[in-house]
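In: Only the shape, not the letters, is given here:
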């Protein structure tokens, strides 16, 4: 899956080198040196951020939040399937439990949630915290909440049903 990101970055680099005016290329080179971000990532952000803002202003904030909560985690989940590391499995399985729980809660309590003024921003921030590689919040939620409080009750229900 990383190869897809690399391919996209390479295509943007080709576009920058062949289609952009020299003054823009020079400015991108300067930005790349000062920010330590690749030129392709800078161009992608310059295009993507205004598009997301326009969509948000047009009322598509739920779509944006769901895309932010789905796209990167889905990509990482595909990578985790091929991985032998059980920590990545815990991270992404926990994330999808949290993501699914949000979906169920949102549908069940739609009127209450719509009354909570900053709920979409909270949800977006929480989901990003859950999946961001530096925080791995989903693993924290699993270790601090799910494993000690939820899993034992679910396992006792499963054992009683067998």
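Out: Cool, the structure landed. Given the structure is predicted, the values throughout are model-derived calculations rather than measurements. Numbering: from 1, shown residues only.
In: from here on, contacts and neighbour counts on C-alpha atoms
Out: Will do.
In: can you give me the helices in this structure?
Out: 2-19, 22-35, 39-57, 61-82, 86-108, 110-115, 119-131, 137-141, 151-161 (DSSP state H).
In: Got another one to weigh against that:
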């Protein structure tokens, strides 16, 4: 049982960097090189949210270390943000971040230009 627990702990330690950094870096490069704008939005939104999450962790570190499942919960949240089936990063950006920026006047609504 000890070897299984050691293996699962190592797998958990590797999963974080792969899910949070390696795959998003790879997918971001592919998005930049593709003609579609939708994937650009997804990955730019991901990096905005990941930066916010990282900054929040730095500020709340002493509180978060008392939550034993924090790393697992963070890994699950980031997996939801990353996986293309869910497009969680674009969803959160459109529903939360954009609305908050508009609410406080930081972001102005887009104006459609008329062509003559």
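Out: Good, I have the coordinates. Not measured: the values here are computed from a predicted model.
In: about what we covered before: quick one: the helices of structure 1 as JSON lines, columns for mean neighbour count too.
Out: JSON lines is the format used below for the helices of structure 1 (neighbours: other CA atoms under 10 Å):
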{"stretch": "helix 2-19", "mean neighbour count": "13"}
{"stretch": "helix 22-35", "mean neighbour count": "13"}
{"stretch": "helix 39-57", "mean neighbour count": "14"}
{"stretch": "helix 61-82", "mean neighbour count": "15"}
{"stretch": "helix 86-108", "mean neighbour count": "16"}
{"stretch": "helix 110-115", "mean neighbour count": "11"}
{"stretch": "helix 119-131", "mean neighbour count": "17"}
{"stretch": "helix 137-141", "mean neighbour count": "20"}
{"stretch": "helix 151-161", "mean neighbour count": "10"}
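In: Setting aside sequence neighbours, what's the nearest residue to residue 86 of structure 2?
Out: Leaving out its chain neighbours, the residue that sits closest to residue 86 of structure 2 by CA to CA, 6 or more residues apart in numbering is residue 80, at 6.4 Å.
In: who's in contact with the one you found?
Out: The neighbours of residue 80 of structure 2, taking CA atoms under 8 Å, 6 or more residues apart in numbering as the test, are 86, 87, 88, 89.
In: how about the first one, what's its match in structure 1?
Out: The pairwise alignment with structure 1 assigns residue 86 of structure 2 to residue 135, based on TM-score structural alignment.
In: Distance check, that match against residue 87 of structure 1.
Out: 13 Å (CA to CA, to the nearest Å).
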